[in-house]
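Asker: got a predicted structure here, sequence first:
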Amino acid sequence: MVTLKQIQYALAVDKTRHFKNAALACHVSQSALSTAISELEKHLGVQLFERNNKQVLVTAFGREFLTKARQIQVQIDELEQLTAVNKSPLSAPMAIGVIPTIGPYLLPKVLPALREQYPEFKLKIVEEQSHVLVDMVRNGELDSAILALPYETSGLLTFQFWQEDFYWITHCDNVSTAKQHISSAELKFEKLMLLKDGHCLKDHALAACHLQGYHSDDEFDSASLYTLIQMVAGKLGTTLVPEMALSQLIYPQSELAALHLSEPGPHRSIAFITRANYVRVNDITLLQQLFKNELNSHAKSTQL
């Protein structure tokens, strides 16, 4: 019989691709984990992993087995979380993912209120790109994730709590101080610097400008909005940033101007995602409302 412990160990080996690290993650000795995996393979009559002193590889059957094993582990985790449903709100720990173009600008606005209202709530934050977070939510590694939409999340629930437009950022020397808006047609003649491929913010910005076929010079690709802003300050080009980030990226820089992108919006929406059968959906909706209230309050106070 395949045991839950064996499933847990096999998933740990798949994640770490290293028996010693998998044993550490499972809080057991390496010999105990290796024995359990060997017994599992003997019971199944087929090898899950190819291993030597240098690497661990997953066999073709192993990939199929691990896909089923992850589904089982998610269901077990949800069974264990059933007890949290009848407890007070946000009384159980939660792991939430967030993308890099949201986390630094959203979290400082909402976490103080969250800590004040739910001081015992234990929150783990994981920062990754959207495709990684979607997989982690589907696999049960995360309870939820905060993404910018539109993004492919088929089979998952979405709980939107914010909508925003983009702003074009340029050096003050390049624009009249009276100008407050700019169209995408005007941007086509500018040297537009964007994030590296793989960041959904780049896709959303290009879609808002109707420039899906636009490609920036590789030398200007960046993984950080902050880096792009510094390059704009150095008169190396222009960029687009979401409204949420303005107060942290732009206003302290007196030599920069932020012009609203006058294209139909909102240009992106911010939402929680989670599994359709996640048992603590009420906690997600509570966070959704709390985040919405705090962002609205912040927007009014800063006149964004």
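Answerer: Nice, I can see it.

Asker: use CA for all of it now, contacts and neighbours both
Answerer: Fine.

Asker: Q129 and I7: what is the separation?
Answerer: 27 Å (CA to CA, to the nearest Å).

Asker: E219 too?
Answerer: Using CA to CA, E219 is found at 46 Å from I7.

Asker: neighbour count winner among the two?
Answerer: I7 (21 against 7; other CA atoms under 10 Å).

Asker: touching, the more buried one and A69? I think so.
Answerer: Yes - applying CA atoms under 8 Å as the test, I7 and A69 come out as touching, 6.1 Å apart.

Asker: quick one: the helices in this protein?
Answerer: 4-16, 19-26, 30-44, 60-85, 103-117, 130-138, 184-187, 200-208, 225-233, 246-249, 281-302 (DSSP state H).

Asker: okay, now the one to match up with it:
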Amino acid sequence: MKNLPSLKNLYYLVHLHQEQNFNRAAKICFVSQSTLSSGIQNLEEQLGYQLIERDHKSFMFTAIGEEVVERARNILTNVDDLVELVKNQGEPMTGEIRLGCIPTIAPFLLSRVVKLCQQDYPKLSLLLKEDTTERLLDALAKGELDLLILALPVDTSGFHSMKVGIDPFKMVMHKEASEQFLQPIDYQKMPDESIFLLQAEHCITGHAITACQLGDSAKINPFAATSLHTLVQMVN
């Protein structure tokens, strides 16, 4: 049998890549810095390639090192899945599910999801993470999350996706102002800087700009909110 790399050393490598610091990676792995460094050197010897270029004060991953990290991350994720499969054999909807959700959905949905899971699946533990679409997709790709709740359209190539609900796209305005505009609204006829949106990192902002054909329109107010609640208060 081939002398295969140990999961422990792959674990060290993945966390070093994640932290980009030997000391922090060692703390996360609950080992000394020398143990982590030795494990990665053993991994390099087994593979026969240099994964990290080192000097006295810094280091960087080689091209093959980057590829090994990605494959190691997938291997560790598959091993975790294997353990969960065996642990939950014959008893579905038990164990842990790491669920990510974007901030424009989380406040309105997650509390109900948690309540229903506690009622119907008491042995299922939901670990929740709220973040932007880009960061959640990155965490999913790295195996740090199992499921995401996002607002489409989003590039989900490489993942399995399905629609679980549809929310209407609405514009909120003051009651007095709403009487000035006919349906459907012609956004180009609205006053300059009269449209308030979330910060650009929120996907709903891009969706709104596309749906309303705003582009770099002067109609958009330079103020960018961090939450939908703030936007509603700006209308009031």
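Answerer: The structure has been received and is ready for your questions. The shown structure was predicted, so the numbers you read here are calculated from the model rather than taken from an experiment.

Asker: quick one: TM-score?
Answerer: Overlay of the two chains. TM-score (TM-score structural alignment, normalised by the length of the second structure): 0.84; 231 aligned residues with a CA RMSD of 2.7 Å.

Asker: identify the residues contacting I182 of the first structure.
Answerer: 168, 259-262 (CA atoms under 8 Å, 6 or more residues apart in numbering).

Asker: on that earlier part again, okay if I get the helices of the first structure as CSV plus distance to N174 of the first structure?
Answerer: Formatted as CSV, these follow (distance: least, CA to CA, whole Å):
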stretch, distance to N174 of the first structure
helix 4-16, 50
helix 19-26, 54
helix 30-44, 62
helix 60-85, 54
helix 103-117, 27
helix 130-138, 34
helix 184-187, 12
helix 200-208, 21
helix 225-233, 11
helix 246-249, 18
helix 281-302, 26
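
Asker: those: which one's closest to T239 of the first structure?
Answerer: For T239 of the first structure, the closest of these is helix 225-233, at 6.9 Å, according to CA to CA.

Asker: got the angle for that closest one vs helix 200-208?
Answerer: Angle, helix 225-233 of the first structure to helix 200-208, by axes from the mean of the first three to the mean of the last three CA atoms, to 10 degrees: 50 degrees.

Asker: counterpart of L126 of the second structure in the first structure?
Answerer: Under the alignment (TM-score structural alignment), L126 of the second structure pairs with L123 of the first structure.

Asker: typo on my end, it should be Y11 of the second structure
Answerer: Y11 of the second structure maps onto Q8 in the first structure, by TM-score structural alignment.

Asker: wait, what's in contact with the residue nearest to its match when sequence neighbours are not counted?
Answerer: Closest residue to Q8 of the first structure apart from its sequence neighbours, by CA to CA, 6 or more residues apart in numbering: Q73 at 7.5 Å. Q73 of the first structure makes contacts with 7-8, 140, as judged by CA under 8 Å, 6+ apart.

Asker: so how far is Q89 of the second structure from the most centrally placed residue in the second structure?
Answerer: Closest residue to the average C-alpha location of the second structure: L136 at 0.7 Å, with CA atoms, centre = their mean. According to CA to CA, L136 of the second structure stands 28 Å off from Q89 of the second structure.

Asker: show me what the residue nearest to Q8 of the first structure aligns to in the second structure.
Answerer: Under TM-score structural alignment, Q73 of the first structure pairs with L76 in the second structure.

Asker: and that match, how far from L82 of the second structure?
Answerer: Using CA to CA, L76 of the second structure is found at 10 Å from L82 of the second structure.

Asker: try L16 of the second structure
Answerer: Applying CA to CA, the value for L16 of the second structure to L82 of the second structure is 24 Å.

Asker: list the contacts of the aligned partner of Q199 of the second structure in the first structure.
Answerer: Q199 of the second structure maps onto K196 in the first structure when the alignment is built from TM-score structural alignment. For K196 of the first structure, the contacting residues are 202, 221-223, by CA under 8 Å, 6+ apart.

Asker: what is the nearest of those to I270 of the first structure?
Answerer: Nearest to I270 of the first structure among the contacts of K196 of the first structure, with distances taken as CA to CA, is K202, at 15.0 Å.

Asker: does the closest one touch A208 like I think?
Answerer: No - applying CA under 8 Å as the test, K202 of the first structure and A208 come out as separate, 10.0 Å apart.
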